[in-house]
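In: Next input, structure requested:
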Amino acid sequence: MKPLSQPVVPPLVPVLLAMMTGINAGSVSGLSHPVWTVIISGVAMVVCVLWVSEKKTIIFSLCLAAGIWSGYQSVLIHSPPVPAGHISNFYNQRDIVLTGQVKSFARQYPHKTRIIVDCRTIRGSQDTAVSKRLTATGRIYLNLYGTSDIPIRFNDQIRFAGPIRPIQNFGNPGAFDYLTFLKRQGIFGSVHTHVSKIQKITDSSLSVWTRGIQFLENIRNQFYAFVMTRLDHRDGAHVLAALVTGIKHNMPPVLRDQFARAGTAHLLAISGLHMGILSLIFFFFFYQVLSLFPGLLVSAQARKIAGVLTLIPLCLYLVFSGFSPSTQRAFIMIAIFMISFLMEKQTHPFNTLAVAGIIILFADPAALFSISFQLSFTAVFFIIAGMKVMEKYLKINPPKPLKFLISISSVTLLAGLGTFPLIAGYFNLVSLVQIPANLVLVPVIGFVCLPAGLISLMFWPLAPGLSAWLLTGAAWLVEWCSLYAAWLTDLPFAWSYLPSWSMVDILMAYLILGAVFWTLSGKKSKPVMAGVMVVLISIYGIRMMTRSGAPDHMTVTVIDVGQGNAALIQTIENKTILVDGGGFSGATQFDVGRYVVAPFLWQQGITALDVVILTHPDADHMNGLVFILENFQVGTLVKNRDTSPHSAFDRIMAACRKKKIPVFIPDCENNQMNWENTGLSFYQCRSVNSEWDVNDNSLVFKLTWDQFSMLFPGDIQAGREGLLAGDQNNRLSAGILLSPHHGSKSSSTRVFLEQVAPETVVISCGFNNPYRFPHPDVINRYEKNNIRIFRTDQHGAVTITSRGRDYAVIPYRSGN
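Out: Below is the predicted model of the structure:
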């Protein structure tokens, strides 16, 4: 049989690229006028005529035009104009009552439960803008507190009260756009209420499909509780629960970080690798059973039937694991590859990958902007391309065990190489031990622990003792793998956080990788591509080197950390000083240091800090420093004499001991930190006054350079302000003041403001914070003194630049 020739460019790949172009165009322009679609489609045709071979130019042009048209229109269909009844029109209105349908499995946290609700109706009291019942559109996050005997499950109809809170971003340069991320999922707000205030609307006409999903959700929750209880919430329990049920949001951050640093975080998510292993297991099982029938075996129908049957448990598992977007995409990819295999036709693997991408983007255009979509498709693309290159150079036929090791190493290397620019751009993390880690963890966790967990799930209703025995053995293996990963990540240079990569950096990296693969593939243009690769690497190297020049000005950025304080000082001597780290108190699990402060530092190209200053051990100043001290190189920690019983303080001091970070406590004699031109002066650094609270014991210091000065007073209040103002030895005058205690009524007294005499004040406070900071009286005092006011809740991050004399204030947002 004559082999079929394969085109140089698989025909469906341009269509997929065209769809991506259309989706990007629709997302960026946000315009529904058909002229835009016509223009984009016309450009695509011209590009196609210049690119594709002469014989099929018209066909390819039509495919590209159709791809761009469908991609662009799909964005418009999935992102329609906001109607009058949309929930975004009713933010922060009290006495709002909504009804809606639950559209997600409940996500259980230690102190709350979160579900996604598709709103159907909205009604308010007589004095509100919506006194009559209206049809509502839009989805919200519904956060429920407390416990209830009545479970809320998928597709339940419920009634609950507002107000609806808008989704807010942290206003920092390079910050993750959480608002757009949720809008692409159709989520436009959140409601917080007690679970006892939720009313379920009975509906006796539930479909069989809905009842089946609710049954699987109930089984999932019960089995998760069984795993965590029987394994006593060990690390192995969290990993097994994530493998089998897909529930991983309660996994300890330390354990999650350990897998990420080893380059094995993909094992914790039900994604392509996970579903691929399951498909192999189910296919092998069904094929072995069907092989018992000679007729099916001889007619070669056993493989086809096994392939079809494999999709059934995969579909059930897709629903059971929570129907997450990443799992849906993995299932579609597996199904497409399985259908291609069953058709027994020679096809280019890139075509199969393109078909999966086209189907996914038709169903959900916003998936293009999903990190998991980008990572999974990029990994598969590089694995396919890399394997073809390796086939050309590796002509050996090793024994099966060695072949298995070579396969895992090759797949890990190619996937890691292909996703490295994206991981550097999104997560700022690189692991150099991912190959030895995956060589052990993928076979053990993927082919032993995962099947053991699934078998324990099947035995659990009838034989819980046997199920617990299987889980215990699997947990022991998982914890052994975790110890191995911990050993690898403790090696020098095993992993590192990187400065943020811009989109240009990522594109440059992929151009270089593309040139390398093209050169190794042995195409006719090999010398040309080798030259292109050298030029790209040279440009990229020059670009990286020009980033690290000496600064010509000082920069102070008051970071938007919500209700808290954090500021970054970058001196003319290229020293970096972080003042406080923000942080939330109470039951919240949100880590400001990990998700706000650290990304801002990476965006500034900072992975090491010369000085970290903790003004006082309050949660809204201290908690964010835990991640910073544990994951950044820090030269010195500066703090006052206070201690704290909170675990965050213990972790900060433990990090200093482990990493041998010196701790400097300013006192009356030693109260200066000076560099060539820049100085920090600390005021009234005597022993702790027991009559003051932790706020008044804050470190107070002034930053000076030439004629520039800025005062950082921490959270001091009227008592400490009076002492500072009454001490004639203190030279408090400063051009810029960081507002004491977030602008509270008990601070920024008249006598203090007279001594400081600032021209500008920056208030660090959270949007709609429960303390109602800043207080109107404080704002009035600032205005009476003709002080310019900047607020992080309105302006986002506030950046001050100076060359030693005058200064400029640059807010991230324009404010209200």
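In: C-alpha from now on. contacts and neighbour counts both.
Out: Fine.
In: E721 reaches E754, doesn't it?
Out: No: counting by CA atoms under 8 Å, E721 stays clear of E754, with 11.1 Å between them.
In: and for comparison, fold this next one:
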Amino acid sequence: MTLSSLAFLLGITAVQQLRVLPGGGALLLVAILLASAVWKRYWPLAALLGGILWTCGLGAWYLQDSLGTDYQQRSMLIKGYISSLPQRRGDKLDFEFKVLEPPPSCPGKLHLSWFSPKFDLKAGQIWQLNVKLKAPYDRLNPGSFNHETWLFANHIGATGRVNPQPAPVLLGEKPGLAALFANLRQTIATRLEQALPEHEQLGLLKALSIGSQDGISQNQWQVFRRTGTTHLVVISGSHISLVAGLVFLAVRRAWARWGTLQIAPQRAAAACAWLSALVYAGLAGFSIPTSRAVIMLSVALAALAGQRHVSAWRILLLALLTVLVFEPLAVLAAGFWLSFVAVALLIYISAGRLGRAGFWHEASMPQLAAALGLAPFLIVFFQQVSLIAPLANWLAVPVIGLLVVPLALLAVIMLFILPAAAAWLLQCLALLLDWLWHILEKLAELPWATLYCPTPSWYALPFAGLGILLLLAPRGVPGRYLGGALLLPLFWVKLDKPEPNQAWLTLLDVGQGLAVVVETRQHALVFDTGSRFSPEFDMGTAVLVPFLHNRAITTLDSLIISHDDLDHSGGAAALLAEIPAAEVLSSARRWAERSNSNYCWAGQVWSWDGVQFQMLGPPQPGFTKENNNSCVLRISTASQSFLLTGDIEKPAESWLVSQYGPELHSSILIAPHHGSNSSSSYDFLQQVAPQLVLIPAGYLNRFGFPHQQVLNTYRLLNLPWLNTALVGAISVHTGNEDLQISSAWQEHQRYWLSGRLDWNGETAGDSAD
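Out: I've put the predicted structure just below:
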């Protein structure tokens, strides 16, 4: 069973690496091979082929439930119900919406945003809405979380916004178990907010009781990541098992004393424990970790009630198979791997061991095993691992698991019976979390708290897995401590760097904004930082920091903020909080007059590793319009050059042409002002004469950038171009003669990622073949 289960997992995982799903002929061949394997009873091979066939079929089915191209950016009238807790993001509410009787080409599940709603939105409400939808889309950047993948894994076929006219109509509340759970979660969330209005720990208590994480701040997530305690604030298998275990022990003792003897105490206790686990998982939205925990508990409790022995490994494998059969796309989520690997590690260090360990060994070994065993996956998924996770978890696990979670659930029940007592209990829990939070903050501030690593080679993960098994093996196993050597490929990653006298430029995909990273042999520069959408979300945290960590860049030699428009400077504060810069240059007073900062102006020059940097603008005195005062930077190697222009428009372009003339010629031009019609004048483009124009624009942005007239000018001058909205992040490497150009779309394309189609009908490959 073990080999077959892992083969089934391998088949499912292999399909998720495909750029295109196999056609009918290939699937027919797989089906024939599957039948032959079953006939010959080659069960591992049959499981592998079965996983491939099952995932291909479901993947094709999920892809069909998507928005038709005729409805892209068009309004439509739909009826359905809110299926998740609405989450506030600034002046809007985000929620999932199940469509009842969807019209043709409309997916059955949507992710909607409602700006400044005048209604009290709650889960379970049925609404008639006029919405404008678009197909799932997200930025493509190395090292970053991809929202489009998350949407596909959660079967969401389109995103959109609610139109204020015609006015939305509330039609009632949805009956049914799913809506009941959603409504219950909403009610509990409202009562928690009333009991702890605007308290700093309200978000944590909501996360631990109903799985709602929208109240956890960006700073709190950062502390949890740095201390390796994120799993404690996400309802997971440990929380479910704890609640079920407490209910089992309480009911068994109570039943043995007061219950009827016609039903054995352990059977009554098992039934009550299973129901409690099911309800708690329902409150958490039946996420993958909670679903896995409920399945494992179901098998274990059934065996306990029937007085049969089932090994822990068999229970885990059965849970794995069940999750994969019903939800093969679960392998796209990091939580799937972390959840199952964590449980497997705990079984490995405890099941079948002889003798009894001491108290301190039993208290510390699970934390050490989890920290060590999950480290490879954390590096692969997030390029970081917490070095203080064992200590932080040793302190936090008892507090959260044994005190906060049981008492928080007790307080939730009391909210419906004794609200005053519940509010007092919640205040006590908030004080306890304040104390724990103070400790975690201090631990997170330690300089060695977190280790950042670039993504390792493909072979590092299996080697690390074998090494961890050896390190956690019982004493006396030969070669046990040699396992440490097998972990080295995780950390010793051969990272390509530019040669001396060469430079690498990466134009990151930050939507409607600009963020550029320039690397030389021993230096790194960031030019603009993208936008900030809310206190919890900005491009510095979401895109720049993960990319720089993926490139093993921990400090910047220079940060240039071309001007103070939000789409250029919005991510700067978050970036500097995570990755310091030796110098900040900007045309904006807010940034230029900070410590270790200065204004950018025409005439500044410097050299790194044989690469020349020259600031061409703005002049002194500057222009009246702020856009034209953007820092303009030219980067030159022996044979190629880059021109970064910020948001300059035609007046600044004319000044540059008159001031520098042919000296403006550059191999790569970052399109001024995202390709707006107020920029990219004919004379300027003629003088620059780039081999390639890179356009930093947002997908289907409301400004219509790049403007059609600008694209016509490119064609007139025979200038090829690439748009981040179509191809994701774009990398340019200089060489002795030719430029090497690649895009995130080429490197990370998967079958569920939408083909980039712009509003002019051009696809990612039409512009610069």
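In: who has more neighbours, E721 and E754 of the first structure?
Out: E721 (22 against 14; other CA atoms under 10 Å).
In: Residue in the second structure paired with that one?
Out: Counting by TM-score structural alignment, E721 of the first structure lines up with E653 in the second structure.
In: surely its match meets Y682?
Out: No: taking contacts as CA under 8 Å, E653 of the second structure lies outside contact range of Y682: 9.9 Å.
In: show me the contacts for the aligned residue in the second structure for V430 of the first structure.
Out: Aligned by TM-score structural alignment, V430 of the first structure pairs with V385 of the second structure. Contacts for V385 of the second structure were tallied using CA atoms under 8 Å, 6 or more residues apart in numbering; they are R226, G228, A375, L378, I379, T450, L451, Y452.
In: which SS state does the residue nearest to V385 of the second structure when sequence neighbours are not counted fall under?
Out: Once flanking residues are discounted, V385 of the second structure sits nearest to L451: 5.4 Å by CA to CA, 6 or more residues apart in numbering. At L451 of the second structure, secondary structure determined by DSSP: H, G, I helix; E, B strand; the rest coil is strand.
In: How about the contacts made by the aligned residue in the first structure for L451 of the second structure?
Out: When the first structure is aligned by TM-score structural alignment, the residue opposite L451 of the second structure is S496. Residues counted as contacts of S496 of the first structure (CA under 8 Å, 6+ apart) are R261, L429, V430, S431.
In: before we move on, what SS does the third one have?
Out: Spelled out, it's V430 of the first structure. Per three-state DSSP, V430 of the first structure ends up strand.
In: how much space is there between the residue nearest to V385 of the second structure and H549 of the second structure?
Out: 10 Å (CA to CA, to the nearest Å).
In: do W114 of the second structure as well
Out: Taken as CA to CA, the span from W114 of the second structure to H549 of the second structure is 34 Å.
In: L722 of the second structure too?
Out: Distance from L722 of the second structure to H549 of the second structure, by CA to CA: 25 Å.
In: in the stretch 201-350 of the first structure, which spans are helices?
Out: 208-230, 235-245, 253-261, 272-290, 294-298, 301-320, 325-343, 349-363 (DSSP state H, counting those that start in this stretch).
In: For these, please prepare a markdown table with the additional fields distance to F517 of the first structure.
Out: Rendered in a markdown table, the data for these read as follows (distance: least, CA to CA, whole Å):
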| stretch | distance to F517 of the first structure |
| --- | --- |
| helix 208-230 | 44 |
| helix 235-245 | 34 |
| helix 253-261 | 27 |
| helix 272-290 | 23 |
| helix 294-298 | 41 |
| helix 301-320 | 33 |
| helix 325-343 | 24 |
| helix 349-363 | 15 |
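In: Highest mean neighbour count out of those helices?
Out: Of all the helices of the stretch 201-350 of the first structure, helix 235-245 has the most neighbours on average by mean count of other CA atoms under 10 Å, namely a mean of 25.
In: aligned partner of L716 of the second structure in the first structure?
Out: Using TM-score structural alignment, L716 of the second structure sits opposite K784 in the first structure.
In: how about the nearest residue to F282 of the first structure, chain neighbours excluded?
Out: T310 (5.6 Å).
In: Regarding H111 of the first structure, what is its secondary structure?
Out: coil.
In: Quick check: which element contains R715 of the second structure?
Out: For R715 of the second structure, the element it lies in under DSSP states H and E is helix 708-716.
In: after that helix, next one along is what?
Out: strand 721-723.
In: other SSEs contacting the following helix or strand past that following strand?
Out: The helix or strand immediately downstream of strand 721-723 of the second structure is helix 724-727, counting by DSSP H and E. Packing partners of helix 724-727 of the second structure (3 or more CA pairs under 8 Å, 6 or more residues apart in numbering; DSSP states H and E): helix 744-748.
In: any residues touching the helix it packs on, and which ones?
Out: L140, N141, P142, V727, G728, A729, I730.
In: The fifth one corresponds to which position in the first structure?
Out: Under the alignment defined by TM-score structural alignment, G728 of the second structure is paired with G796 of the first structure.
In: tell me the contacts of that match?
Out: Contacts of G796 of the first structure by CA under 8 Å, 6+ apart are F170, G171, N172, I559, D560, P811, Y812, R813, G815.
In: list the contacts for the fifth one?
Out: It stands for D560 of the first structure. F170, G171, N172, A566, S764, C765, T792, D793, G796, A797, V798.
In: same thing with the second one?
Out: Residues counted as contacts of G171 of the first structure (CA under 8 Å, 6+ apart) are D560, T792, H795, G796, A797, Y812, R813.
In: What subset of those is buried?
Out: By neighbour count, with 16 or more other CA atoms under 10 Å, the contacts of G171 of the first structure hold D560, T792, H795, G796, A797, Y812 as buried.
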